[in-house]
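got a predicted structure plus its sequence, pasted below:
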Amino acid sequence: MRALVWHGKEDIRCDEVTDPEIEDARDAIIKVTSCAICGSDLHLYHNYIPAMMPGDIMGHEMMGEVVEVGSGVNQALKKGERIVVPFTIFCGQCVQCRQGNYSLCRRTNRRKDLADKVFGHTTAGLFGYTHLTGGYPGGQAEYLRVPFADKTHIKVPQGIPDETLLFLGDIFPTGWQAAVQCEIGPLDTVAVWGCGPVGQMAIRSAILLGAKQVIAIDHLPERLSMAAAGGAVTINFSTESVVARLNDLTDGEGPEKCIDAVGMESHVGFGQPDTLFDRFKQITLLESDRPHVLREMIYVCQPGGVLSIPGVYGGLVDNIPFGLAMNKGLTIRTGQTHVNRWTDELLRLIEDKKIDPSFVVTHKADLADGPQLYRVFRDKQDSCIKVVLTT
């Protein structure tokens, strides 16, 4: 089969690889019909996340048709059914899964030895990501083995296009969880840093959850236009002071709720001198992540407010004003998304036409074009916001 394969830093190729096979009674095989390139794939593309190995298959946003099931999956899935595959692999039985904390599953990370050393406790296994999260082959491929498939799936109906449903596996529930973690009230202003795909979903989720005002912060015109079309007030950080504009929009109080949809690769434009210094420290291995957005959120958030962090961080950050966060009484909520906790509700929103997540798609191509589109997505060429690949 064809698959997008990691060969090293900024080296993704479309290779012929061995078809997956059933390895366990709880496995299923799907024929992938659509997959996507995610912003967190770029962390692997840039080799900022450790423990990638040449030959690893990329991708954690995918959907398709079930073509084979293990003997332990027969009651949950059948051949021919259409499913979205969540990026988190979960057993459904451990203490974390029973609490709905699917991204913290205690059983599915087959490299628990690595995860325990780096994270202190194991995370769930993730598709198409680092060996810190199990080293599972990803879904930017023609076929995918789904472990623990009796739990790790989202059944979806016929008649709705792939692009509308595909993002149930990651960016839609990630943006939704980011907004839910804010505990949004009807008088709240929610500020969202980063208007990439997750930021766009967070913006629309905050509006659906009843925020009084949503403010979107970025510098790319196409992203800001998309955010404005979704109902947000926009701030272009390359031409305006984020702090001054937030004060103007909140009568000097600051937003009650702040969402970091940027993560470890804050653009140098986000914070002027401190992000330039962060880049230097990153290059010289004095820190692994660029945390300007975290600093700015702590500074501007209203006392008693909430910081929600769906943006991916991989390691060490420096010069975080934690004393300020403590004295302002801020609540900080983070974590990989517990995808299946939210998908029933989100699928209903799609079926009720309250939202169509396909609004975020700007580029659609064949899987073979994936290596080129990784570069287009990285460089934000051709107003690229979200890439969907078909097989």
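Done, it's in. Numbering: from 1, shown residues only.

can we go C-alpha only for contacts and neighbour counts from here?
Noted.

residues in contact with the strand or helix carrying Leu44?
According to DSSP states H and E, Leu44 maps onto helix 39-45. Helix 39-45 has contacts (Cα atoms under 8 Å, 6 or more residues apart in numbering) with 6, 8-12, 49, 52, 58-59, 129-130, 196-197, 312, 374, 378.

list the contacts of the residue positioned nearest the centre of the chain.
The centre of the chain sits closest to Ile171, judged by Cα atoms, centre = their mean, with a distance of 5.0 Å. Contact analysis of Ile171 by Cα under 8 Å, 6+ apart lists 197-198, 201.

Arg333 belongs to a strand?
Yes - when DSSP: H, G, I helix; E, B strand; the rest coil is applied, Arg333 is found to be in a strand.

could you measure from it over to Leu224?
Arg333 is 25 Å from Leu224, where distance means Cα to Cα, to the nearest Å.

then Gly159?
The gap separating Gly159 from Leu224 is 31 Å, by Cα to Cα.

now the helices: where do they sit in the stretch 151-300 of the chain?
Using DSSP state H, counting those that start in this stretch, the helices of the stretch 151-300 of the chain run over 162-165, 171-180, 197-208, 221-229, 242-249, 273-283, 292-300.

next one: the first one to chain centre, how far?
Computed by Cα atoms, centre = their mean, to the nearest Å, the separation of helix 162-165 from the middle of its chain amounts to 16 Å.

helices or strands up against it?
On a contact count with 3 or more Cα pairs under 8 Å, 6 or more residues apart in numbering; DSSP states H and E, helix 162-165 meets strand 28-37.

and for the strand it packs on, what's in contact with it?
20-22, 59-70, 73, 139-147, 149, 162-163, 166, 374, 386-391.

next one for the comparison:
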Amino acid sequence: MRSMVYRGPYKVRVEEKDMPPIEHPNDAIVRVTMAAICGSDLHLYHGMMPDTRVGMTFGHEFIGVVEQVGPSVERLKPGDRVMVPFNVYCGSCYFCARGLYSNCHNVNPNATAVGGIYGYSHTCGGYDGGQSEYVRVPFADVGPGLIPGWMDDEDAVLLTDALPTGYFGAQLGDIVEGDTVVVFGAGPVGLFAAKSAWLMGAGRVIVIDHLEYRLEKARTFAHAETYNFVEYDDIVVQLKKATDYLGADVVIDAVGAEADGNFLQHVTSSKLKLQGGSPIALNWAIDSVRKGGTVSVVGAYGPIFSAVKFGDAMNKGLTLRMNQCPVKRQWPRLFEHIRDGYLKPSDIVTHRIPLEHIAEGYHIFSAKLDDCIKPLVVPTPA
């Protein structure tokens, strides 16, 4: 089969790999019909994620058709059209029983916090991802879901991570009717978080970024007020002015350790603004939320050695909520919103890239070329 393969920082290419076998009776093999490149894939692409091994296939957002199932699989059969959450999880451990699928205890021997994630290095379990023609899906009776007949493929693939994560970010904010919500980051997750905030009763939604084309999308897709932080000496002061000097009720960090910058910058956080390995966005969130407010964090963070303003958070009486999204838990309500016309996830898609050209796709997305917001990956037809 043909697969995207990692060959080192900024080096990916398409190679022939062996077809994935059934390794366990609960496995399924899925023929990928559509995948996506996620902003968090850029951490891997830039060589910033520990234990990202040469030869690995990325991709934690994908849908496809079941090709083969193991002898213990009961809920799927060959030919089924499925969407696969980015979480690899067992469905039966202490955490899965409580809906914390992203914290599964049985799927990742290399970490005590996060469970398994497709295509996201050996720190997240070492599972090959879906930027490929075929992928092995463990615990096939637990994770994958059937794609409703009325749902488009491009909407379905965004339900495997980006949309649920943005919705989860708004959900963690405990938004009540009339709240002012600020979202840092106008990438796909930030756009979906802003859109979801309205669905939860927000009275005002403000999005912060530094790329004008993404801010334009925040205005047209999420109907948000926007600020470009490079235009202000201090974006926190501007947000205070915009909120009667109280601060926002809820702030969502959809940036995380932005996938930019070199290793030294990641370790020392010497790069300013929303840059790599730095908690700048998180500290802005802590500073710009009102006293007694809530900060929701769904941006991807790895090890960070620079200071988070935890003392300020404590003294302001903030509630901090965060996690990797338990994707499947969000699906029932999101299906309703899509079917009823309140959400059209594929409205944020800007690029559709053949698998054979994925190296160019990563370059375009990484360098923010051609007003790229969300690139999809389409396997080359046989």
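On my side now, so go ahead. As the structure is a prediction and not an experimental result, all values here were calculated from the model.

could I get the TM-score for this pair?
In this superposition the chains share a TM-score of 0.94, using TM-score structural alignment, normalised by the length of the second structure; 372 aligned residues with a Cα RMSD of 1.8 Å.

and Val349 of the second structure, how many neighbours does it have?
17 (other Cα atoms under 10 Å).

quick one: it and Ile358 of the second structure, what's the gap?
Distance from Val349 of the second structure to Ile358 of the second structure, by Cα to Cα: 16 Å.

what's the match for Lys374 of the second structure in the first structure?
The equivalent of Lys374 of the second structure in the first structure is Lys386 (alignment by TM-score structural alignment).

surely its match meets Val361?
Yes - judged on Cα atoms under 8 Å, Lys386 of the first structure makes contact with Val361 at a distance of 4.8 Å.

other SSEs contacting the particular helix or strand that has Val377 of the second structure in it?
Assigned by DSSP H and E, Val377 of the second structure belongs to strand 375-378. For strand 375-378 of the second structure, the packing partners by 3+ Cα pairs under 8 Å, 6+ apart come out as strand 28-36, strand 351-354, helix 358-366.

redo that, cut-off 6 Å
strand 28-36, strand 351-354 (3 or more Cα pairs under 6 Å, 6 or more residues apart in numbering; DSSP states H and E).

what would those look like in a markdown table with distance to Asn110 of the second structure and mean neighbour count?
Shown next, in a markdown table, are those (distance: least, Cα to Cα, whole Å; neighbours: other Cα atoms under 10 Å):
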| stretch | distance to Asn110 of the second structure | mean neighbour count |
| --- | --- | --- |
| strand 28-36 | 23 | 26 |
| strand 351-354 | 33 | 18 |
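
for Gly292 of the second structure, which of those is the nearest?
strand 28-36 (37.6 Å; Cα to Cα).

what about that closest one, how far off from the first structure?
Comparison of strand 28-36 of the second structure with the first structure after fitting gives an average deviation of 0.5 Å (mean Cα distance after the TM-score superposition for the first structure).

tell me where the stretch 51-200 of the first structure has strands.
56-57, 62-69, 82-85, 88-89, 125-126, 143-146, 154-155, 189-193 (DSSP state E, counting those that start in this stretch).

wait, which of these is closest to Ala325 of the first structure?
Nearest of those to Ala325 of the first structure, taken as Cα to Cα: strand 189-193 at 16.8 Å.

where in the second structure does that closest one fall?
Under TM-score structural alignment, the match for strand 189-193 of the first structure is residues 180-184.

that older thread, which one's more surrounded, Gly159 and Leu224 of the first structure?
More crowded of Gly159 of the first structure and Leu224, by other Cα under 10 Å: Leu224, with 23 against 6.

quick one: map the more buried one onto the second structure.
The equivalent of Leu224 of the first structure in the second structure is Leu215 (alignment by TM-score structural alignment).

and if you look at Thr337 of the first structure?
Going residue by residue (TM-score structural alignment), Thr337 of the first structure aligns to Cys325.

quick one: the residue nearest to that match when sequence neighbours are not counted from Asp249 of the second structure, how far?
Residue nearest to Cys325 of the second structure in three dimensions, not counting chain neighbours: Thr165, with 5.3 Å by Cα to Cα, 6 or more residues apart in numbering. Applying Cα to Cα, the value for Thr165 of the second structure to Asp249 of the second structure is 20 Å.

which one of these two has more residues nearby?
A side-by-side neighbour count of Thr165 of the second structure and Asp249, using other Cα under 10 Å, places Thr165 first with 27 against 24.

isn't that one right up against Val327?
No - contact criterion Cα atoms under 6 Å: Thr165 of the second structure and Val327 do not qualify, at 7.2 Å.

which residues does the closest residue to Phe95 of the second structure other than its chain neighbours contact?
Distances taken as Cα to Cα, 6+ apart place Cys104 nearest to Phe95 of the second structure, at 5.7 Å, with adjacent residues excluded. Each residue near Cys104 of the second structure by Cα atoms under 6 Å, 6 or more residues apart in numbering is listed here: 89, 95-96, 115.
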